[in-house]
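In: Sequence plus predicted model, see below.
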Amino acid sequence: MPLMLKMIDLFGSIRSLFKVHRIAEDSMIFRLHYRATVAVLLAGCLTLACKSISGSPIHCEGTGSVDKAVLETFCWLHTTYSMVRAFNLSLGQAVPYPGLSNSKGDGVHGHAPHPLVKQHKYYQWVIFLLLLQAIFFYTPRWLWKGWEGGKIHALMMDLDIGLCSEVEKKQKKKMLLDYLWENLCYHNWWAYKYYLCEVLALLNVIGQIFLMNRFFDGAFLTFGIDVLKFLESDQEDRVDPMIYVFPRMTKCTFYKFGVSGEVERHDAVCILPLNVVNEKIYVFLWFWFLVLGVLTFFTILYRIIIIFSPRTRVYLLRLRFRLVRRDAVETIVRRSKVGDWFLLYMLGVNLDTVIYRDVMHELANRLATRAGVKGELQEA
């Protein structure tokens, strides 16, 4: 009972990742990395942990002279294997299951490296791999949270609600405007830190794909493509590609001393029920990582365009905040840097729209006055 309560608490913590936060400090694509992806990875990790706790992760059947518990423990610790040549033989006639065939007479010793043997070593480490992946996906967020330093939250001053007295609202708007005026052109490094976190998020997705490809002996890169081809073809004529990576039934060889002191070989057939869950998790992750990688790549291109194109910055501010006059936006963008644009954009996402409009117009007036431009912008 205490264990089940702990599991419920863990699933509750995963649910908190989907909680809508009041303050947005980053982009939606960036949140997909440290919220949605981390939640999926932790959910898979906890699902496998619960299934392992509630039932045996492996079931082996051997000769009667070997204790079943000893055999299953040995096969779980020392891995299982499949015969490579047995994957393409006729099921139910030549072999009982893809990958299972007689290994005697080929010099195969079960757990030793051999060209005819495909060893399955990963299943002990899947839970730890998922946990490690979740940590990697949260790392860019952890870095940005430290580098951001609560700047956006501090500058908001509860102006996102807008339900305060006029005197208090005027004071807070003046404080925000004074900060923006005095620190204009000093936010580039702050913004570049966030862009760096987005680059790290993209590199992390690419690295995770190659990590899993290494983890699954080079079978992960084309895994999703093979699954789609299998679903589109006549499935009776082809072996499910998931069986190559996540076999449900494998072989195990156990050696022990016999009565006469000779070494006896005992072949066992093992069922891996966890692989039914593993394959579903990693099929989803293959497609999810592909989509996430593409979206993040285009986000990086979008950031590059923003850095080198002031006109794009003007267009994006006008598109997102229509209450702000165009001439005010052009004045601010022309006399500030990309870091200031990023801060103003994030403030606009979080602040009350009317208050944000007033701050932008007053900031544009100050900039125009300093530049010697006659006439001030009128509030809409």
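Out: Sure thing, it's come through. Numbers count the residues shown, from 1 in each chain.

In: From now on I want contacts and neighbour counts done on CA atoms only, so please keep to that.
Out: Noted.

In: contacting residues for residue 243?
Out: By C-alpha atoms under 8 Å, 6 or more residues apart in numbering, residue 243 lies in contact with residue 98.

In: Oh, that last question was meant for residue 145, not what I typed.
Out: Residues near residue 145 by C-alpha under 8 Å, 6+ apart: none.

In: Got another one to weigh against that:
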Amino acid sequence: MNTFCFFTTTFTVPYVNATKENLEKLLEAKELNAQLLDTGNLAHPGVGPYGIDSNEPIVRHAYYQWVPFVLFFQGLMFMIPHLLWKKLEGRRLRYLVDSLRYAAFSLQEKEVQVGENKIPSKSDREKKIQQVRQLFQDGVYVNKNWALKLMLVEVINFIHIIIQIAITNRFLGGKFLRLGSTVWRNGLDSSVDILDEVFPKITKCTFHKYGPSGSIQYHDAMCVMALNIINDKIYTAVWFWFIFLFICSVLGLIWRLITYILHARSRGFNRMIFSSSCPGKLNPWRVLNVTRTPSYSDWLFLVYLSKNVDPLVFKEIFVGIAQDYEERSSMKKPLLDLEDSDKYA
């Protein structure tokens, strides 16, 4: 019988003519079910007398057959923003970081082999750091669209979370949005709760059977939905996980907006960002030189570079970039210096 119920649509009886648009009647249905359970007149929530020709409303449950497929499909959809970013970013940062992975250990004049890893020599380290400085100055390695692509993927990730919540809510008959909050508010000890409404463990089904004379007989059967014991816990955890991802996505967009506004305006903000990646104190003038001139894409790429290389190596790169900017700015003032020297000669 349970096998028959699994492959056919089961149903429960809400006992009152309640609809999703009528909250008062939904509450009445819950109270009535609880009262009947307490008095022993109801075997399980949503399971009770129902005639074949009855006009009493019922709630059909057919989603449980599709739960594994829907969860698998949603898991694949979560890979879309990640794969999109890998495609747009082109692994630029990874290729650059791989050459600097063991640069902090470069203490010898020759390259050292340690297992499968190679520690570059001092000269190779200096060449690679100089290469990073030159690429940053020329603006060849990172174009202006790099940050725009990153922000686009972050917005897509935020929209994707909303779409996943909407898909799950539609799949569970519009009851997913209040699932976690109701469980949190009422706890798991109530006799009738939202988990019994969305994931009933005991349901009803009508079994058709031929009688001795060949006519069809209708048998009112009670079915045990064992999988719903797992499904209710899965989707309760999914509800809290989606809320966590939604909050993280919102905070990520707010942080991205703050960095875009302050990256070239606040010296204190940049000192806070880069001081965590550079051992010791940073020269405020050099911080100002590095963060005031480049575009937001260059600044953001420098931030991500600081998170993926050794702090000592990044500080050397940061100081080198600051020196490059100082040299460029000093080359623009020779004529003014000559004129000033003539005045006071």
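Out: In hand now; what should we look at? Please read all numbers here as calculations on a predicted model, not as lab measurements.

In: how about the helices of the stretch 101-250 of structure 1, start to end?
Out: 126-148, 151-156, 166-182, 188-215, 223-232, 241-245 (DSSP state H, counting those that start in this stretch).

In: Run the chain-centre distance for stretch 269-284 of structure 2.
Out: Here the centre of stretch 269-284 of structure 2 is set off from its chain's centre by 29 Å, with C-alpha atoms, centre = their mean, to the nearest Å.

In: picking that back up, tell me which of the helices of the stretch 101-250 of structure 1 lies nearest to residue 86 of structure 1.
Out: helix 241-245 (10.9 Å; C-alpha to C-alpha).

In: Give me the mean distance between the closest one and structure 2.
Out: Mean deviation of helix 241-245 of structure 1 relative to structure 2 after superposition (mean C-alpha distance after the TM-score superposition for structure 1): 0.9 Å.

In: quick check, distance from that helix to the centre of its chain.
Out: Chain-centre distance of helix 241-245 of structure 1: 23 Å, with C-alpha atoms, centre = their mean.

In: can you redo the helices of the stretch 101-250 of structure 1 as JSON lines with distance to residue 45 of structure 1?
Out: Putting those into JSON lines (distance: least, C-alpha to C-alpha, whole Å) gives the following:
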{"stretch": "helix 126-148", "distance to residue 45 of structure 1": "5"}
{"stretch": "helix 151-156", "distance to residue 45 of structure 1": "33"}
{"stretch": "helix 166-182", "distance to residue 45 of structure 1": "44"}
{"stretch": "helix 188-215", "distance to residue 45 of structure 1": "15"}
{"stretch": "helix 223-232", "distance to residue 45 of structure 1": "20"}
{"stretch": "helix 241-245", "distance to residue 45 of structure 1": "18"}
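
In: Which among these is found nearest to residue 367 of structure 1?
Out: Between these, helix 166-182 lies closest to residue 367 of structure 1; by C-alpha to C-alpha that is 8.5 Å.

In: ok, now which ones touch residue 309 of structure 2?
Out: Counting by C-alpha under 8 Å, 6+ apart, residue 309 of structure 2 makes contact with 97, 100-101.

In: just the buried members of those?
Out: The neighbour count (16 or more other C-alpha atoms under 10 Å) marks 97, 100-101 as buried among these.

In: Closest one of the contacts of residue 309 of structure 2 to residue 298 of structure 2?
Out: residue 97 (15.6 Å).

In: any idea what that closest one aligns with in structure 1?
Out: Aligned against structure 1 by TM-score structural alignment, residue 97 of structure 2 finds its counterpart in residue 156.

In: Same question for residue 13 of structure 2.
Out: Using TM-score structural alignment, residue 13 of structure 2 lines up with residue 83 in structure 1.

In: Could you count how many residues lie near that match?
Out: Neighbourhood size, residue 83 of structure 1 [other C-alpha atoms under 10 Å]: 22.

In: Pull the distance from stretch 82-94 of structure 1 to the chain's centre.
Out: Relative to the chain's own centre, stretch 82-94 of structure 1 is displaced by 36 Å; criterion: C-alpha atoms, centre = their mean.

In: Right, I'll leave it there.
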